[in-house]
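1. Starting from these lines, generate the structure:
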Amino acid sequence: MSKTVMMRAIGAADVLQIEDVQISAPKKNEVQISVHAIGLNRAEIMYRTGNYVIEPTFPSVLGYEAAGVVTALGEDASDFKIGDFVSVIPSFGFDEYGTYGELINIPMHAVVKHPENLTFEQAAASWMMFVTAYGALVHLGNLQKEQYVVIGAASSSVGVAAIQIANMLGATPVALTRTSAKKQQLIDLGAKYVISTEEQDIVSELNRITSSQGVNMAFDPVGGPTVGKIMQAMAPQGMFFQYGALDTRDIQMSVMDVLGKHLTLRGYELFEITTDPKALAQAKQFVYQGLASGELLPLIDQVFKFDDIQKAHEYMEKNAQIGKIVVNVQ
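-> Okay, here's the model as predicted:
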C-alpha cells in the first residue's frame, strides 16, 4: 500500500485527499520508485481546477515530477537497477501516471539518474524547469554567446532555469517581472538586467540595454499585450518562444516588425522535447552535465510536508514564490 494523493472532483486544493492505494508491480518498460520528494508545477493547479489540456477522469492521480530510489523493475526496463537514485521527467499524461505518492510506477523513458551532488529535494525540483528552458533556448533556438534573451515571468522556476542556461551559454539574460519588488533577487540569481513591466517602458528599456541592436530571443509564458512590445525591440531574425498563456488576451503586434525584421513567433511546449526520444536524450545529457558541474542548480522556494499537499497547492496559487515548491515525502 502507498499513501497517494487522489482527486475525485475538480475544485480548490481541498479536493486533494491522501488515500491508501494498492500499487501493482511495474509493467513492461516501467520503473517503480520509492518517492522521497515531489516537485510542484503550475500544470497540476490547472488540472485540479479543470483548466488543463487533459480532462480529468475520476478518481485521478496527478503530479509530473519526483525523485527517489528504484525499488522494482518491469520487463525490459534495463536502463536502471534497483537502488538507483532517479528523477522523473514530465513526459506522460495525468490520465496515465502521476507522482504524488510514496510509491509510483513510471515509464522508463520518463526516468533519469540524477547526479550524486543533488539532494532528493533538489533533484525533484530540476528536470521540468531545466528541460523546458533547454528545449526553447538550446534545442530549438540555438542561443549563442553574447546574444540577448528576454525571459518573461523570470522569478518562476522555469524563468530561473532560463537565466542559468543563458549564463551557462555566455548569453545575456534580461529578466521581466511585474514590479520592482523582486529586482534584486533576480539580479542575485544571475539576471544581467531586470525590467518591471508595470513600472517601466519595455521597448525603450530593451533598446537601451541592447544599444538599439535588438533582442535576439524571447522566452515567455505570459503572452498578452507585452508580446507586441517585445517584438518591437527584437533584432532581425529574432525568435519569440511563447510557452504559456498566463495572460489570455490575444497577442497583437505590428506586421511591419514581423516582415521588416523577419521575426519568428513560435508556440512551444515541453512535450515537444519529452516525447521525442532523440531530443529527450540530448536534453537529459545537457541538464545532467549542467547539474553535475554546478552550473545549473535548482532554486527551491519552500518545502512542504506530504501531509500538507493542500497547503502547498494554495501557496503556489498565491504566485509569491521565487523558484520551485517542493513536497518532502520521506
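
2. CA only for contacts and neighbour counts going forward, please
-> Fine.

3. Span of stretch 122-137 from start to end?
-> 22 Å (Cα to Cα, to the nearest Å).

4. Need the residues that contact it.
-> Identification of contacts with stretch 122-137 by Cα atoms under 8 Å, 6 or more residues apart in numbering yields 37-40, 65-67, 87-90, 114, 143, 157-159, 161-162, 165-166, 219, 241, 268-270, 273, 283-284, 287, 297-300, 324-326.

5. For PyMOL, write the select line for the buried members of these.
-> This is the PyMOL syntax for the buried subset of the contacts of stretch 122-137, where burial follows 16 or more other Cα atoms under 10 Å:
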select buried, resi 37+38+39+40+65+66+67+87+88+89+90+114+143+157+158+159+161+162+165+166+219+241+268+270+273+283+284+287+297+298+299+300+324+325+326
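
6. The contacts of stretch 122-137 in helices, which ones?
-> 157, 158, 159, 161, 162, 165, 166, 273, 283, 284, 287 (DSSP state H).

7. Here is the second sequence; please produce its structure so I can put it next to the first one:
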Amino acid sequence: MTSTASHTPTTSATRSAPTSLPTTTRAVVFHELGGPEVLKVEEVPLPAPGPGEVLLRVEAIGLNRAEALFRSGGYYYRPTLPGSRLGYEAAGVVEAVGEGVTAFAPGDRVLTAGNFDFGVHGVYGERIVLPESSLVPGPAGADPVSAAALWLTYTTAYGGMVETGGLAPGDQVLITGASSGVGTAAVQTARRVGAVPIVTTRGVAKREQLRELGAAHVISTDSEDLVEEVKRFTGGAGVRLAFDGIGGPGFAAVGDALTAGGTIVAYGWLDPRPIVLSMNWPLTVHTYANGLLADDPGFRRRAAAFLGAGLASGELAPVVAEVFEGLEAMGDAHRLMESNEHIGKIVVKV
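-> The predicted model follows:
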C-alpha cells in the first residue's frame, strides 16, 4: 500500500454503467436478537442507485464490535426486525452510479465510510447501494482484505485521539483493549504522531505481540493494577490522554491514571455495566462517535491524508487477525470476534 488513491471527478459523458443491473443480491440478515446463530444469508431486493447514490460490489468486509452489540440488542440504536441488515465496513468496486454522482465512477475501488444506519444500509452482502457521501476512495495498491481493515479502525483512532483528544508528539497515551482492530490501529497512530502508547490487555498471551506492534508498555489487567502500572511507567505523573473502548466500572481506573486535568476519549462500551467516573478531578471526558465525524467532508479529507501518508511510510499497516471465506462464514467470524482471542481485524472475503 502506498497512498490514498486520488480520483478526478468525471461527467456523465465519461461514465459507463452496466446495461442491466441485478435486482436482488445475497446478504446477511437477522430476524431476531441473539448470538451469531441468528445471522442468515438470504436473497434480498437490490434497488438501482438513485440520485446521489452508488452501487458497490463488495469484495471484503471488516468486522467491528458494534455489529455484535447490534445483533444482540446492546448497541445504542436498535435493529428493525425482522430482516435487519448489518455491517459498517467494506471494500469493493463501483458498478454503477446514480444521477448527480461526480466523485466516483464504475470501476473505482472504494471503502465505506461507516456514517450510516447499518440496520438499513448494512454492508454484509454481495452488493450494496450507498449515498455518495458514505464512500471514500480506496487506498492505492491495497488488496481488498487490507483495505477492508483500514478505514473505520484508523479513522476512529485518528479522530478520537488526534482530532478530539489533541494527541501531540511526546504525549503518553493510555489505550485500553489494545488487541482489538481499533486498539492496534491506535497503537500505530500514536507512534506515527510521535506519542508513547501505554496499552492494556486482559491476559499475558498477547503481551509480546503488542510490544512488537509498538506498545511502549503493556499492562495485563487480569494480574496487574492499571493505575499502579501507569504511574510506575510515567514516573508517577500519569498520562494526559486515555483512549477507552471498554467503559463499565473499570472506567474509574482509567480516570485515576490521568494527570490532573487529563482527558479520556470514550469510543465504546464493551463492558455494558454502568460507567463509574473517576474522582481524579479535574478531568475531561469526551464520548466519541466516528460516524458523525465522518459526515464532515473536511474530516474525511484530513483522515484520508493522514492514512495515505502513514501507509506510504509504512508507519500504518492494518493488522488482520483472520480471514474467513464467504458470507456463510459470518457466524464463525462473529464467534471469533466475541472470543477475544484474536489480535487485530477480522475480515470476511465475499
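
8. so where do the helices sit in the stretch 101-250 of structure 2?
-> Along the stretch 101-250 of structure 2, counting by DSSP state H, counting those that start in this stretch, helices occupy 118-121, 144-148, 151-157, 181-193, 207-213, 226-233.

9. Export those as a markdown table, with columns for distance to residue 250 of structure 2.
-> Shown next, in a markdown table, are those (distance: least, Cα to Cα, whole Å):
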| stretch | distance to residue 250 of structure 2 |
| --- | --- |
| helix 118-121 | 29 |
| helix 144-148 | 31 |
| helix 151-157 | 20 |
| helix 181-193 | 17 |
| helix 207-213 | 20 |
| helix 226-233 | 10 |
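
10. Please tell me which residues of structure 2 stretch 164-183 of structure 1 aligns onto.
-> Stretch 164-183 of structure 1 lines up with residues 188-207 of structure 2 when matched by TM-score structural alignment.

11. If you could redo that for stretch 198-215 of structure 1, that was the one I meant.
-> Following TM-score structural alignment, the aligned partner range for stretch 198-215 of structure 1 in structure 2 is 222-239.

12. so how far is the matching stretch off the chain centroid?
-> Stretch 222-239 of structure 2 has its average C-alpha position 28 Å from the chain's average C-alpha position, going by Cα atoms, centre = their mean, to the nearest Å.

13. swap in stretch 213-229 of structure 2?
-> Mean-position distance between stretch 213-229 of structure 2 and its chain equals 23 Å (Cα atoms, centre = their mean).

14. Ends of it, what's the gap?
-> For stretch 213-229 of structure 2, the first-to-last residue distance is 20 Å (Cα to Cα).

15. what's the answer for stretch 176-184 of structure 1, then?
-> Here stretch 176-184 of structure 1 reaches across 12 Å from its first residue to its last, counting by Cα to Cα.

16. Just the buried residues of it, please?
-> Going through stretch 176-184 of structure 1 with 16+ other Cα under 10 Å, the ones that come out buried are 176, 177, 178, 180, 182, 183.

17. and residue 337 of structure 2, which of the three is it?
-> helix (DSSP: H, G, I helix; E, B strand; the rest coil).

18. how far away is it from residue 220 of structure 2?
-> Look at residue 337 of structure 2 and residue 220 of structure 2: by Cα to Cα, they are 20 Å apart.

19. does residue 167 of structure 2 really touch residue 241, like I thought?
-> Yes - between residue 167 of structure 2 and residue 241 there is a contact at 7.3 Å, judged by Cα atoms under 8 Å.

20. for the residue mapped onto residue 165 of structure 2 from structure 1, what are its contacts?
-> The pairwise alignment with structure 1 assigns residue 165 of structure 2 to residue 141, based on TM-score structural alignment. For residue 141 of structure 1, the set of contacting residues under the criterion of Cα under 8 Å, 6+ apart consists of 217, 239.

21. Likewise for residue 91 of structure 1?
-> By Cα under 8 Å, 6+ apart, residue 91 of structure 1 lies in contact with 110, 271, 274, 275.

22. now for it: what does it line up with in structure 2?
-> Superposed on structure 2 with TM-score structural alignment, residue 91 of structure 1 falls opposite residue 115.

23. what about its match, distance to residue 134 of structure 2?
-> Look at residue 115 of structure 2 and residue 134 of structure 2: by Cα to Cα, they are 6 Å apart.

24. Between those two, which contacts overlap?
-> Listed contacts common to residue 115 of structure 2 and residue 134 are residue 295; contacts here mean Cα under 8 Å, 6+ apart.

25. still on that earlier bit, quickly list what's touching both of residue 167 and residue 241 of structure 2.
-> Overlap of the contact sets of residue 167 of structure 2 and residue 241 (by Cα under 8 Å, 6+ apart) consists of residue 173.

26. Can you tell me the closest non-neighbouring residue to the counterpart of residue 270 of structure 1 in structure 2?
-> Counting by TM-score structural alignment, residue 270 of structure 1 corresponds to residue 290 in structure 2. Taking Cα to Cα, 6 or more residues apart in numbering as the measure, residue 290 of structure 2 lies nearest to residue 156, with 5.7 Å between them; neighbours along the chain are not counted.

27. do residue 283 of structure 1 as well
-> Nearest to residue 283 of structure 1 is residue 131, by Cα to Cα, 6+ apart, at 6.1 Å.
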